[in-house]
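> Provided below for reference: sequence and predicted model.
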Amino acid sequence: MADLRRLAGALRQHGGEVREAGPGDVVDGVPATAVARPTSAEGVVAVLREATAQGLATVPRGAGTALDWGAPPERADLILDTTGLDRLVEHGAGDLVVVAEAGLPVASLLETVRGAAQELVVDLPPDRLAGGSTVGGLLSTGASGPRRLQRGGVRDLVLGATVVLPDGTRASSGGKVVKNVAGYDLAKLLTGAYGTLGIVVRAAFRLHPARPDRAFVVGSGPLADVAAWARDVVASQLAPAAVEIDRPAGSDVAEVAVLLEGTGDAVGQRAEAAAGLVGGRVQAEPPRWWAALPGVSTGSTSGGVETGGATLAKATATLTGVAGLLTAARAAEQRYDVGIALRGTAAGVLHAAVTGTPEATALAVGHLRAAAPSPREGTVTVLRASREVRAALDAWGPVGGLDLMRAIKRQLDPGRNLAPGRFVGGI
């Protein structure tokens, strides 16, 4: 049980508040005892040091738009609310760099750099962006959208980060920082780790100049054809900013959407060439499902029906393996009486929304994993699921380098005080 008086005392001189947890202070079904909301990095240091001294399990939380991703923590004695750390520290427009605190909403950061005709190319799902998803949440989940095809994922865009370790040590790595932890690039190490290694308090990102002109090309056809068209565009000289595939649940047909960005007439010319490759049409606006997770968007090609309690999984594959994922999804539907909506980049990072009984869902996920059979060739990781589904399968599946990951956890968090159990292998 958290000692609120001691936690509040640790935070008092640094600003912020500590309170008892309420009904809404839950991490994927696991209720918290207390919530601390520091307003400075020094406050995070103080409260985390005190929480670890008390033996508490601390789970960081931003806006909570993906708090039910990953696995439920073994316990969540203290939620450390990062929304009090909401400052834009620096925008070096001339250097194409931005530094922000962890609690700053990504939408606010994007709006600021947009004024300098720049952008942070992360393309968060619209529901997360609208829900106030923060810089810390962006890093914690490692989420990236359609334009990762050309610009890379979040791990490629983060230059450095300042983090607080469970014992209160403040450490930094990468660019725009002064103190480094020997042997680790903490910014990249913590990206996608679900808050299990350290709590990010600020991060620096690489920006890109905004491209003023864009065009979309949308085509549709049988699954094998769409996969082949998408491969052709990715391998072409057209330099697409994104090539996305949307395969609605239960369908033998999918859509492919290509984004071309640049300046002037060249964009239109490239779009016409891409239309020839996919047998599609050129349009100014993206399809309604663009950048949205399957099962969430109400403007999907599946008729705009919310899938509600669908199991959300992230599927990766090689460029040539995407066709196998599409085929496997259709086969799993027919074999296990489930629905699988599949959407994402043709380069091999897709999300699947699986609807069905817990047992059938687990079997369907296993079927998809057979199409992406190894960490080298692809994986299928369950992000969001009911407890019944989680009980029926291993949410993470095969993962390479697990022994190394556990060794890093032991070194950075030997007492397992940060979000224990949230990450792969019970980390």
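Right, received. Where do you want to start?
> When you work out contacts or count neighbours from here on, use the C-alpha atoms and nothing else.
OK.
> Just the strands from the stretch 101-250 of the chain, written as ranges.
Here the stretch 101-250 of the chain has its strands, by DSSP state E, counting those that start in this stretch, at 118-119, 158-164, 170-174, 199-206, 208-209, 213-222, 242-247.
> nearest to Ala41, of those?
Closest of the strands of the stretch 101-250 of the chain to Ala41 is strand 199-206, at 6.1 Å (criterion: Cα to Cα).
> neighbouring contacts of the closest one?
41, 44, 60, 82, 85, 96-103, 120, 135-136, 157-165, 175-176, 187 (Cα atoms under 8 Å, 6 or more residues apart in numbering).
> hang on, the earlier thing: just put the strands of the stretch 101-250 of the chain in CSV and tack on distance to Leu129 and mean neighbour count.
Listed next are those as CSV, based on distance: least, Cα to Cα, whole Å; neighbours: other Cα atoms under 10 Å:
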stretch, distance to Leu129, mean neighbour count
strand 118-119, 15, 20
strand 158-164, 18, 25
strand 170-174, 26, 22
strand 199-206, 18, 26
strand 208-209, 19, 16
strand 213-222, 21, 20
strand 242-247, 19, 27
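> take a look at this one as well, against the first:
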Amino acid sequence: MTSAPEGVMVAGVAPVEVVAPATPGEVADVLRSTTGTVVPVGAGTKTGWAAPPTSCDLVLRTTGLNRIVEHTPGDLVVVAEAGVRLADLRERLAGHGQMLALDPPEPEATLGGIVSANASGPRRLRYGTVRDLLIGVTVVLADGTVARSGGKVVKNVAGYDLGKLYTGAHGGLGVVVSTTWRLHPRPPAAGAVVVPVTGAAEAGRLAALVCRSTLTPTAVELRWSGSDGELVVLFESIPASVVGQCRATVALLGGGSIVDAVPDWFGVRPVGQIVLRLAFAPFALPRVLAALPPTAGATVSAATGVAYAAVPRDVDLAALRATIAPFDGSAVLLTAVPGIDHWGPVPDSFALMERVKDQFDPRRRLSPGRLLGGL
């Protein structure tokens, strides 16, 4: 086991100590021998996605768990430890014409961090999110117990699917040490249609036309700034299908440019002092865009109802949350800002969340206060 570099911060909170175990067994030893609070961290690209910890005696970095354990190309399955960078896994799989169809924009992101933050990108429309692609997981519980769920086949019905439980848990239920993924073949061709958009109503109309059609896009992304933007409809398939669907999209939308590569902003989250992750029912896209401050900039997965928005410091976040709430909407901070509620109102299911937390971490030592409602 090695000590990690100094200067590690978790949502602005400095730990007392930092360690970087190199094996799952060392992770278990750390949790068994430590009585203080522990915050698991991967590469640190998304530490602001959860609330600042109320206590941080020890940061446990998983970057030392960096082995690709097994890749079975014929079964489209890979087993890799939590500290493996997504970029390194992509390079390994590309040689076999395969991919893990997750596309968060952070190149340094680790697999464990992606699971813990439930991070994905524009291609979630076609391939799904972490919960759809993660078929097995190994975790170390708060008491040092090593637990496994799922397996190395795409269809697995034995036992509970703990992978879904640990997805988005930000290390609050245990430390993810190994992951097993369903893979996909790399598409042989790609093309996109780019359409300028003026007004929230027009953005909603064009997105709805695509979603209600027989087209099969990989992603439908919108760049939004103030009152206008740009819609990109991406297709990935065999060349003939890409060409045919791009032409059909231009006809359906009444215009647009066919391009070989997506714009530079595609899949990139906006940068600002306050960045929000919005989730909402896709039909409510015009209402959500209209609710954003005029100076906000956003990238929106229009067909799945996920947006990342950079908003001014004086945003009335409570009003924004209230406006989008009727559309199954939520607004979560992706940057730790003192004095601003990170998660928003707790849902009716919060009592169940508390019971789950107490079952897996009865002393509440793991990522304390980072989850919804201060769990």
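Yep, it's here. What you see is a predicted model, and the numbers here were worked out from it, not measured in a lab.
> which one of the strands of the stretch 101-250 of the first structure lies closest to Ala274 of the first structure?
Nearest to Ala274 of the first structure among the strands of the stretch 101-250 of the first structure is strand 213-222; the distance by Cα to Cα comes to 6.9 Å.
> which strands and helices sit next to that closest one?
Strand 213-222 of the first structure sits against strand 253-262, helix 265-278, strand 281-283, with contacts defined as 3 or more Cα pairs under 8 Å, 6 or more residues apart in numbering; DSSP states H and E.
> cutoff 6 Å now
Counting by 3 or more Cα pairs under 6 Å, 6 or more residues apart in numbering; DSSP states H and E, the packing neighbours recorded for strand 213-222 of the first structure are strand 253-262, strand 281-283.
> Which residue, neighbours along the chain excluded, lies closest to the residue mapped onto Pro185 of the second structure from the first structure?
The alignment partner of Pro185 of the second structure in the first structure, by TM-score structural alignment, is Pro209. Distances taken as Cα to Cα, 6 or more residues apart in numbering place Gln118 nearest to Pro209 of the first structure, at 4.4 Å, with adjacent residues excluded.
> Now do the aligned partner of that neighbour in the second structure against Thr72 of the second structure, distance only.
Under the alignment (TM-score structural alignment), Gln118 of the first structure maps onto Gln98 of the second structure. Distance, Gln98 of the second structure to Thr72 of the second structure, by Cα to Cα, to the nearest Å: 11 Å.
> for Ala101 of the second structure, same thing?
16 Å.
> Pick out whichever of those two has more residues nearby.
Each of Ala101 of the second structure and Thr72 has its neighbours counted (other Cα atoms under 10 Å); Ala101 has more, 23 against 11.
> Spatially, what comes nearest to the more buried one if we skip its sequence neighbours?
Nearest residue to Ala101 of the second structure, sequence neighbours excluded (Cα to Cα, 6+ apart): Tyr127, at 6.3 Å.
> Arg5 of the first structure: neighbouring residues, count only.
Taking other Cα under 10 Å as the criterion, the count of residues near Arg5 of the first structure is 10.
> secondary structure element for it?
For Arg5 of the first structure, the element it lies in under DSSP states H and E is helix 4-11.
> residues in the second structure matched by that helix, start to end?
On the second structure, no counterpart of helix 4-11 of the first structure exists by TM-score structural alignment.
> Would you check how far apart the residue positioned nearest the centre of the first structure and Ala171 of the first structure are?
Centroid-nearest residue in the first structure: Ala143, 2.1 Å away (criterion: Cα atoms, centre = their mean). Counting by Cα to Cα, the separation of Ala143 of the first structure from Ala171 of the first structure is 23 Å.
> do the same with Arg231 of the first structure
From Arg231 of the first structure across to Ala171 of the first structure, the span is 42 Å (Cα to Cα).
> So the residue nearest to Pro209 of the first structure sits against Thr112, correct?
No: using Cα atoms under 6 Å, Gln118 of the first structure makes no contact with Thr112, being 8.9 Å away.
> if we can go back for a sec, tell me if I'm right that the match of Gln118 of the first structure and Pro185 touch.
Yes: counting by Cα under 6 Å, Gln98 of the second structure touches Pro185, with 4.3 Å between them.
> joint contacts of these two?
Common contacts of Gln98 of the second structure and Pro185 (Cα atoms under 6 Å, 6 or more residues apart in numbering): none found.
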